[in-house]
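Colleague: Requesting a structural model of the entry that follows:
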Amino acid sequence: MDDESQDRLELALQASNEGVWDWYVGEEDIYYSARLLRLLGYDESSAPNVIARSAEYLHDEDIEDFQNSLRDALSPDAADNLAADCRYRHPDGQWHWFRIRGVVVRDEEGKALRVVGSFIDISRRKMAEISLEEERYRLRELIDNVPVNVYYKDKESKFVMANTSIAKRFGEETGEDLVGKTDHDFFGKAHADTARADEINIMETRKPQINVIQRENWEGKDDTWVEITKLPWLDRHGNLLGTFGVTSDISNLVRTQRLLTNAAEQLRQRNIAFEEELQLAREIQQALLPQSVEGLILRAHDREVSFACRYTPASEMAGDFYEVMPISQDCIGILVCDVMGHGVRASLIVSMLRGLIEKERDSATSPEWFLYGINDGLVSILERADVTLFATAIYCVVDLKKGTLSYSCAGHPAPIVTRLNKTRQLAHSDGKKNPALGLMPKSTYTTRSISLDDIDRMVIFTDGLHEVENNDSQQLGIDKIIEKIHETSPQKIDKSLDSLIDYARKHSVGGDFNDDVCLFAMDVGSGL
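Modeller: Purely as a prediction, here's the structure:
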């Protein structure tokens, strides 16, 4: 070969990333082209015979395949071609992939004399193939292990690929078992026909079905429910191949939803009945409250006492209440009570307290004994029921003959009084709060008296008024209540209570009370 032809060959081999070798079978020497020497990483004087000494230079996993291919190629009755893809250890320690090709030259008797061939560096291609295989493997692992059914179908709606999940669902072992089958092999005719019609429509319109819930009818099995997404299957050029989809078995969800729907309907019916009973109970509770005290006036011994009240329950069933109990022509008892919490439980305690009040009417002239009897009865009931509840209360006796207001508090705020443009909160019976009702048996209560001459107006209130909170969780507080009562003291008693309620609402979040509010007030004047 002349130099020009040799150069042309070298350029062609270089362009193809290929080098030439020539080996006489059985000899140690081997010829490598300049290009192949560069690929192998050796010069001509040190280059090893990779073909004859493959075990020293090829990857352990490739040695056996290469040697088998070489042995077969050299056999008298074999084809004359050698073909193997192997990893070769480069002198720099890196592994290079080579596609080794060779043609055997034989004598007249068929004995192999010489092998001429090429090495092609396919490292980049091989790494790309390995990467692609790994990517396909990861994708297949994902498809086979996701808890949903994934499948591809051809234009005839025959399965082309399916994951393990859908295979198990159809009673098969692997996705390969579904290949070539259709929905008619598993479902009832009606459902299979519907599925086929849907897939034809998807292929014709190229419009997918997204998150469609369907009922599946099986042959010989109970119906199931699935959420389906089906799309047209196109190749990378946009040519239609069929359909593919993802389905999720939502049978348990549907069954649960139906149970919840039934339960919700039952609860709705029960709630209606409960609301009706609650409304009846509220009407009864409201009916048990004293009739409006507006217009109620107690006159005797040159004095006149008028009354007003405001009652604002926080719920249908309230825990605050008041009682006005005539004792004699010139004496009246006033009870304001606040049961812990509100709602049905609180209203039940209210009912108990009303019964105890009736029982203790004989001691109504003595605030301390009146509260003592109510507390003893309530503690006894709650202990038998193994319930912990309590109620605060204030009981006042207005005696025009004696000209006094006597009161006793059971864990309740003391009244606020106004006299001659001064407003203050009265002291508790003995300087400290007595225990609330229902907590301790045999609790003692003390009475404090004040002359009616020291009262122009008295206001009794429950904690729902002064404990109302604003957006910063700050309570209104008793001091603010005192200021407002003082500010509105020139107003008539009804107007004063309305102003007090409005003032508290403006302080509250959203203008509402979170607890029951009960206000009871009286004005003391001359009866002349």
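Colleague: C-alpha from now on. contacts and neighbour counts both.
Modeller: OK.
Colleague: ok, and for the longest helix seen in the chain, which residues are buried?
Modeller: Ranked by number of residues, the top helix in the chain under DSSP state H is helix 251-288. Under the neighbour-count criterion of 16 or more other C-alpha atoms under 10 Å, helix 251-288 has 251, 278, 281-282, 285 buried.
Colleague: who touches R215 in this structure?
Modeller: For R215, the contacting residues are 223-226, by C-alpha atoms under 8 Å, 6 or more residues apart in numbering.
Colleague: still on that earlier bit, which element follows the longest helix of the chain toward the C-terminus?
Modeller: Under the assignment DSSP states H and E, the closest C-terminal helix or strand after helix 251-288 is strand 297-300.
Colleague: thinking again about what came up before, next one: the longest helix of the chain to chain centre, how far?
Modeller: 24 Å (C-alpha atoms, centre = their mean, to the nearest Å).
Colleague: To check against the first, give me the structure of this:
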Amino acid sequence: MNEKLPINKSIRELGDARAGLLFRALLEQTQDQVYFKDLNSKFVWVSDVMLSKYKLESMDDLLGKSDFDFFSREHAQKTFEEEQRLIRDDERLVNYVEKEIWPDGRITYVTSTKVPLRLDSGEIVGILGITRDITDEVKIQHQLEESRALLLKRNAIMEEDLQSARTVQRMTIPGLLPDVPFADVAVSITSLNEVCGDLVTFPLQNDRRMSLVLGDISGHGVTAGLFTMLAKHLADFYLKNESCGPDEALFVLDRHLEGLIPEGFLTAVAGVFYRKNEDELYVSLASSCQPPVLWYRSQTQEVEIVKMRGEGALGLGICDSFECRSLRLSRGDCLLFATDGATELENPDGVQLGVAKWAELFRGVGALDTEEIIRRLLTELERFSGGRFPQDDTTLLAVRIK
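Modeller: Have a look, this model is predicted:
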């Protein structure tokens, strides 16, 4: 293919005689690679940018040359056969992406348009081509595709890890519900994400005593989920001791979590139910920035909002003491614990449910069994939010005194 064939001078005459000054100005100024080839796919005329690309000083250095003089033989042969087919079949290629392989191994990419070149008589005398270099764009596209593939792979690994974390968390939080002779217990944990930032645990359970901790790690996702497991472990360890009160448990959690939760904290409420004798059942409660516990009193069928003073969230090292409240409970009484995913739930107008409305909802269902209480309250939360529940991790815990 390197044999010198006669150049079809009619194409040069077309450029010189008919295009004139405008034609020359176009070829000098355009940044696209514009070229004319004869019937043998040899260059006849090109834009100045092509001379620069091929490192040639003048048009005379290009005349009579073909792609075989500049590209790899594989690429040049493919281009030659393609152009000969366009000439033979009178077809055109418009804006297609072409990969160029240079003799030194470099690879560039261009968009090319090639059409048969005709004289006024209709005779095809060669090929007109317009090529634009898109190497940078293609490289960016390849990088994006590689990044996307890597991201998909990492996401798949992360999703698998999340599923494992969620499975482990659901097996351990809350774990087995208490089976004690003096109370029925029901729990619902609704997670905003795959892994929940709420925790509920029952460290001590026997015929005369039951302890619990309900908490909320700030933030969401895996980090919050990991620290729920740590907080549960600490609560289980210390509240298994019958001498440990709820206020002491919160103090210990604060000290052990201090500085561990990145830019975060734990809010929690702890409770210890205990019998003094067969006729007297009490609960001691302490809270750190959790919504108030609601106490449904069976004798009056009213709900009392049990507020407790707490000096701050846990894990910040700022809590020296917690108010501990003791309540004497009667048969049929029910205590409702909840994280702020319930009380801070917003309706479509952006208005929060609030503690007072939450207590009102509980009053309407407080006489029901614990599982039905939870089910009804979840329905009310869904209704209040206009179908946008949950907006945060939300845990509900109901304890009915037998």
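Colleague: quick one: the longest helix of the first structure to the second structure mean distance?
Modeller: In the superposition against the second structure, helix 251-288 of the first structure averages 3.6 Å from its aligned positions (mean C-alpha distance after the TM-score superposition for the first structure).
Colleague: that older thread, quick one: buried ones out of the contacts of R215 of the first structure?
Modeller: Using 16+ other C-alpha under 10 Å, the buried members of the contacts of R215 of the first structure are 224-226.
Colleague: which one of those residues sits closest to R71 of the first structure?
Modeller: Comparing these against R71 of the first structure with C-alpha to C-alpha places V226 closest, at 58.4 Å.
Colleague: Please tell me how far the closest one sits from I460 of the first structure.
Modeller: According to C-alpha to C-alpha, to the nearest Å, V226 of the first structure stands 65 Å off from I460 of the first structure.
Colleague: before we move on, what about G242 of the first structure?
Modeller: Counting by C-alpha to C-alpha - G242 of the first structure and I460 of the first structure are separated by 83 Å.
Colleague: got it, and L240 of the first structure?
Modeller: 85 Å.
Colleague: Pick out whichever of these two has more residues nearby.
Modeller: More neighbours surround I460 than the other of L240 of the first structure and I460, with 23 against 16 (other C-alpha atoms under 10 Å).
Colleague: Any chance you could list what contacts stretch 348-363 of the first structure?
Modeller: By C-alpha under 8 Å, 6+ apart, stretch 348-363 of the first structure touches 319-321, 339, 369-370, 373-374, 377-378.
Colleague: So which of the residues you listed are in strands?
Modeller: Secondary structure from DSSP state E places 320-321, 339 of the contacts of stretch 348-363 of the first structure in strands.
Colleague: neighbour-wise, which of those leads?
Modeller: D320 leads these on contacts (other C-alpha under 10 Å) with 30 neighbours.
Colleague: That one against L335, yeah?
Modeller: No. Using C-alpha atoms under 8 Å, D320 of the first structure makes no contact with L335, being 10.8 Å away.
Colleague: still on that earlier bit, most neighbours of all the contacts of stretch 348-363 of the first structure, which one?
Modeller: Among these, D320 has the most neighbours (other C-alpha under 10 Å), with 30 neighbours.
Colleague: Could you find the counterpart of it in the second structure?
Modeller: Taking TM-score structural alignment for the superposition, D320 of the first structure sits opposite D198 in the second structure.
Colleague: Pull the contacting residues for its match.
Modeller: By C-alpha under 8 Å, 6+ apart, the contact list for D198 of the second structure reads 189, 214-217, 225, 228, 339, 393-395.
Colleague: do that again at 10 Å, thanks
Modeller: D198 of the second structure sits next to 173-174, 189-191, 214-220, 224-225, 227-229, 266-268, 339, 341, 392-395 when contact means C-alpha atoms under 10 Å, 6 or more residues apart in numbering.
Colleague: Any figure for the gap between it and G225 of the second structure?
Modeller: 8 Å.
Colleague: next one: Y54 of the second structure
Modeller: Taken as C-alpha to C-alpha, the span from Y54 of the second structure to G225 of the second structure is 61 Å.
Colleague: ditto for M59 of the second structure
Modeller: Counting by C-alpha to C-alpha - M59 of the second structure and G225 of the second structure are separated by 71 Å.
Colleague: what does G332 of the second structure give?
Modeller: From G332 of the second structure to G225 of the second structure the distance is 35 Å (C-alpha to C-alpha).
Colleague: cool, K232 of the second structure as well?
Modeller: Taken as C-alpha to C-alpha, the span from K232 of the second structure to G225 of the second structure is 11 Å.
Colleague: next one: L212 of the second structure
Modeller: 19 Å.
Colleague: Find me whatever residue is spatially closest to V417 of the first structure, sequence neighbours aside.
Modeller: M458 (4.4 Å; C-alpha to C-alpha, 6 or more residues apart in numbering).
Colleague: and the one you found, how many residues sit next to it?
Modeller: Neighbours of M458 of the first structure (other C-alpha under 10 Å): 22.
Colleague: Can you give me every residue that contacts it?
Modeller: M458 of the first structure touches 307, 415-419, 423-426, 485, 493, 520-524, counting by C-alpha under 10 Å, 6+ apart.
Colleague: mind running it again at 8 Å?
Modeller: Per C-alpha under 8 Å, 6+ apart, neighbours of M458 of the first structure: 415-418, 521-523.
Colleague: quick one: which of those residues is most hemmed in?
Modeller: Result: V417 is most packed of the contacts of M458 of the first structure (other C-alpha under 10 Å), 24 neighbours.
Colleague: Aligned counterpart of it in the second structure, please.
Modeller: Aligned counterpart of V417 of the first structure in the second structure: W295 (TM-score structural alignment).
Colleague: Surely that match and S330 touch.
Modeller: No. With contact defined as C-alpha under 8 Å, W295 of the second structure does not count as touching S330 (10.9 Å).
Colleague: Settle it for me: which of G332 and G225 of the second structure has more neighbours?
Modeller: Neighbours were tallied for G332 of the second structure and for G225 using other C-alpha under 10 Å; the higher tally belongs to G225 (24 against 19).
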